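J.: output the structure for:
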Amino acid sequence: MITGIVRSSVRQYVVRQLTKPHSACFVNHRMFSSHENVLEKAKERLSQLTEDPGNEAKLKLYGLYKQATIGPCNTKKPGVFDLVGQAKWNAWYRLGDLSQVEAAEQYSQYVSDLVGEVSSAAKSDTTPVNYQDLLVNDTKGVRIITLNRPSKYNALNYQMYRDLIDAFSSAASNNNVNAVVLTGTGKYYCSGNDLTNFAPSDSLTPQEMASAARLLLRDFVDSIIDFPKPLTAAVNGPAVGIAVTTLGLCDLVYCSERATFHTPFMELGQSPEACSSFIFPKIMGYSKANEVLLLGHKMTADEAFANGLVTRVFPDEQFEEKVKEIVDQIGSLPPMSLRKSKELIRGLETSFLKDVNDKETLLLEERWQSEECFNAIMKFMQRKI
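T.: Model prediction:
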């Protein structure tokens, strides 16, 4: 990601390295002033680039500029170990006998194409939507999604699920967003599902409610499985249920030392979700995963770290500062390299995870309609009153 000072320095570097006239170039440049203005105007447009155009584009610009200012390549090919020098030499040499005037015109046209592509991409990228219970902020190429329902401990209602799907979808298609960080407001990261989601409806039958809930949960989990960019969870406090299970689908998980991780599925007459039936045994081993998923064992931050669910634990008073450092670090890394590497690491499991998600949500649909689940939820809610 190229932002701030880095973006400015890269832009200056591209312009300086690809268009600076060397002493030999100046002599020839003055000899064909007929296209001097073409090159100068192209150099001015090149300064409008706000992102690194990539090595292929930079090499093409380099070759065309050398051809336009000097003519056909007249230098010896660099040694075999000078890989950068060889790449630049090849970009110039392959232009053959292309005239300086034609090279200048091609250089100018290519600069216009590059600037136009960036401008079009910028216009197509939309600013974050203001959601009711989510805060979405794009900073330095990283989208920070904050669950913002602190009075309910950031419990997820149906609308928050829909909004999270939308926030992930728009981040995936936004060229200015290279990674996402998910966190929470207040003392909790997320207390799981808002149990009012299970309240009877006057307009829907229990079967219709269960089916709609299954599809929404399936689509939400799929949106995380399919998310093509690095996804980091910054767990600022206790996490419950879906807030715990989705951590296994994140690429990095950082938490405060006061965070806890609790999945009381059996207590609520339900079953695992968000592919935790596969991922938790994979990272924790069957014995520990069963203790967490079947017995509802609440893990501490250190325990979650020891069992592979969490990447690192930070002292609570340093958590925000450390998360900011992580955001800045992610923002400084090459975005396409991050995406391609994530695809390599996760890609082989994507279809399988979606199958697991489908099976889990089908079982949950069945459980939600059972008398056992209804009685367990009523007992839990009465205990909370």
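
J.: from now on I want contacts and neighbour counts done on CA atoms only, so please keep to that.
T.: Fine.

J.: show me what the helix or strand residue 168 falls within is packed up against.
T.: Following DSSP states H and E, the helix or strand that holds residue 168 is helix 158-173. Using 3 or more C-alpha pairs under 8 Å, 6 or more residues apart in numbering; DSSP states H and E, the elements in contact with helix 158-173 are strand 134-139, helix 206-225.

J.: tell me the helix or strand right after the shortest one.
T.: Counting by DSSP H and E, the element after strand 134-139 in chain order, helix or strand, is strand 142-147.

J.: sorry, back to before: the helix holding residue 168: which residues count as buried?
T.: Residues of helix 158-173 classed as buried by neighbour count (16 or more other C-alpha atoms under 10 Å): 160-161, 163-172.

J.: what of stretch 176-193?
T.: Buried residues in stretch 176-193, counted by 16+ other C-alpha under 10 Å: 176-185, 188-193.

J.: next: stretch 292-310.
T.: Buried, per 16+ other C-alpha under 10 Å, within stretch 292-310: 292-294, 296-302, 304-305, 307-310.

J.: what angle do the longest helix along the chain and helix 158-173 make?
T.: Secondary structure of the chain per DSSP state H: the longest helix is helix 100-124. Angle of helix 100-124 versus helix 158-173, following axes from the mean of the first three to the mean of the last three C-alpha atoms, to 10 degrees, is 180 degrees.

J.: counting by contacts, list what helix 100-124 packs against.
T.: Packed next to helix 100-124, using 3+ C-alpha pairs under 8 Å, 6+ apart, are helix 36-46, helix 55-69.

J.: who touches the residue nearest to the spatial centre of the chain in this structure?
T.: Closest residue to the average C-alpha location of the chain: residue 179 at 2.6 Å, with C-alpha atoms, centre = their mean. If a contact means C-alpha atoms under 8 Å, 6 or more residues apart in numbering, then residue 179 has 141-143, 171, 229-232, 330-331 as its contacts.

J.: and for comparison, fold this next one:
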Amino acid sequence: MGYENILFEVANGIATLTLNRPDKLNSFTSAMHAEVRDALARVEHDKSVRVLLLTGAGRGFCAGQDLSDRAVAPGGAPADLGESVEKNYAPLVMKLRSLPIPVICAVNGVAAGAGANLALACDIVLAAKSATFIEAFCKLGLIPDTGGTFHLPRMLGLARATGLAMLGEKLDAERAEQWGLIWRAIPDAGLMQEARAMAEHFAVAPTKGLAFTKKAFQASYHNTLEQQLQLEADMMRELGYSHDYREGVQAFIEKRPAHFKGE
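T.: Reported below is the predicted structural model:
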């Protein structure tokens, strides 16, 4: 597939996906959803990829849905927003959460609506200090989709999640870091440098162990303590037989850098 709405490249174990509709603050259209799905399928099936870096072009990360992409004008046929969620946004979140590699999001500007919740679906979120997060759904009489009703209360607690969702106020990156919504707020000029450095770190890290960590944290949302302890035992058993565990131990003993294969 040739891409017109995103930029995508793979190099040295790093897949970089850039939302690329800067004149529209990288808001989603059906065409961009299709391109993102294709790129993520390529990431999933390319065994050389050990980390995904997601960001946006221009002055914004993603302004959510491009409302001009579907007929919502007065007098027109009502749009089936549930179909849009089921076809596009829900599969996108599930794909990011299920990828067996770390997913880094570099929020370079405004992240609004589905754009804000797309960032929260990633494993580690870095944001430029000028960036803002806006749960803009309430201004349209909607709810926070793209996993917003799942991630926000778990990450922030009910009081802060409800305030953001019902008031639609801007949350700046530094406060987002203070509240635990993102990993780190970074001076604008250094955002992509730090994001790429983190991606380079993950590209040579023990990928399978990181993937299991991601999977275990997600399972903890619904497991009992007993179930989670058993999951930990099962995962540790499998990881203990891996090349990367043996290499990590040997490198520690020999006081040298480890050479992980992601296996």
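
J.: thinking again about what came up before, any chance of a markdown table for the helices and strands packed on helix 158-173 of structure 1, columns distance to residue 240 of structure 1 and mean neighbour count?
T.: Below are these laid out as a markdown table (distance: least, C-alpha to C-alpha, whole Å; neighbours: other C-alpha atoms under 10 Å):
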| stretch | distance to residue 240 of structure 1 | mean neighbour count |
| --- | --- | --- |
| strand 134-139 | 18 | 18 |
| helix 206-225 | 16 | 19 |
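
J.: and of the ones you listed, who's closest to residue 85 of structure 1?
T.: strand 134-139 (35.8 Å; C-alpha to C-alpha).

J.: which residue numbers in structure 2 go with the closest one?
T.: Matched against structure 2 by TM-score structural alignment, strand 134-139 of structure 1 falls on residues 6-11.

J.: who touches the matching stretch?
T.: By C-alpha under 8 Å, 6+ apart, stretch 6-11 of structure 2 touches 15-21, 32, 35-36, 39, 49.

J.: quick one: which of those is nearest residue 93 of structure 2?
T.: Scanning these for proximity to residue 93 of structure 2, where the rule is C-alpha to C-alpha, the winner is residue 36, at 11.5 Å.

J.: spatially nearest residue to the closest one (excluding sequence neighbours)?
T.: In space, not counting the residues next to it along the chain, residue 36 of structure 2 is nearest to residue 6; the distance is 7.2 Å by C-alpha to C-alpha, 6 or more residues apart in numbering.

J.: distance check, that neighbour against residue 111 of structure 2.
T.: According to C-alpha to C-alpha, to the nearest Å, residue 6 of structure 2 stands 17 Å off from residue 111 of structure 2.

J.: now swap in residue 132 of structure 2 and tell me
T.: Counting by C-alpha to C-alpha, the gap from residue 132 of structure 2 to residue 111 of structure 2 is 6 Å.

J.: who's more crowded, those two?
T.: Neighbours were counted for residue 132 of structure 2 and for residue 111 using other C-alpha atoms under 10 Å; residue 111 has more, 30 against 24.

J.: make sure that one is actually in contact with residue 134.
T.: Yes - counting by C-alpha atoms under 8 Å, residue 111 of structure 2 touches residue 134, with 6.3 Å between them.

J.: in strands, which of the buried residues of stretch 176-193 of structure 1 fall?
T.: If you go by DSSP state E, those have 179-184 in strands.

J.: which member of the residues you listed is positioned nearest residue 276 of structure 1?
T.: Of these, the one sitting nearest to residue 276 of structure 1 (C-alpha to C-alpha) turns out to be residue 182, at 18.4 Å.

J.: contacting residues for the alignment partner in structure 2 of that closest one?
T.: Aligned against structure 2 by TM-score structural alignment, residue 182 of structure 1 finds its counterpart in residue 54. Going by C-alpha under 8 Å, 6+ apart, residue 54 of structure 2 touches 16-19, 103-106.

J.: now, the most widely separated pair of the residues you listed?
T.: 19 and 103 (14.8 Å).

J.: of those two, who's got more company?
T.: residue 19 (26 against 23).

J.: hmm, that one is touching residue 25, no?
T.: No - using C-alpha under 8 Å as the test, residue 19 of structure 2 is too far from residue 25 to be in contact (9.0 Å).

J.: identify the contacts common to these two.
T.: Residues touching both residue 19 of structure 2 and residue 25 comprise 61-62, with contact defined as C-alpha under 8 Å, 6+ apart.

J.: what is the burial count for residue 126 of structure 2?
T.: For residue 126 of structure 2, the count of nearby residues is 24 (other C-alpha under 10 Å).

J.: show me where structure 2 has its strands.
T.: Going by DSSP E, structure 2 shows strands at 6-11, 14-19, 51-56, 60-62, 103-107, 110-112, 124-128, 132-134, 171-172, 184-186.

J.: counterpart of residue 161 of structure 2 in structure 1?
T.: In structure 1, residue 161 of structure 2 lands on residue 289 (TM-score structural alignment).

J.: pull up the aligned stretch in structure 2 for stretch 63-76 of structure 1.
T.: Under TM-score structural alignment, stretch 63-76 of structure 1 corresponds to no residues of structure 2.
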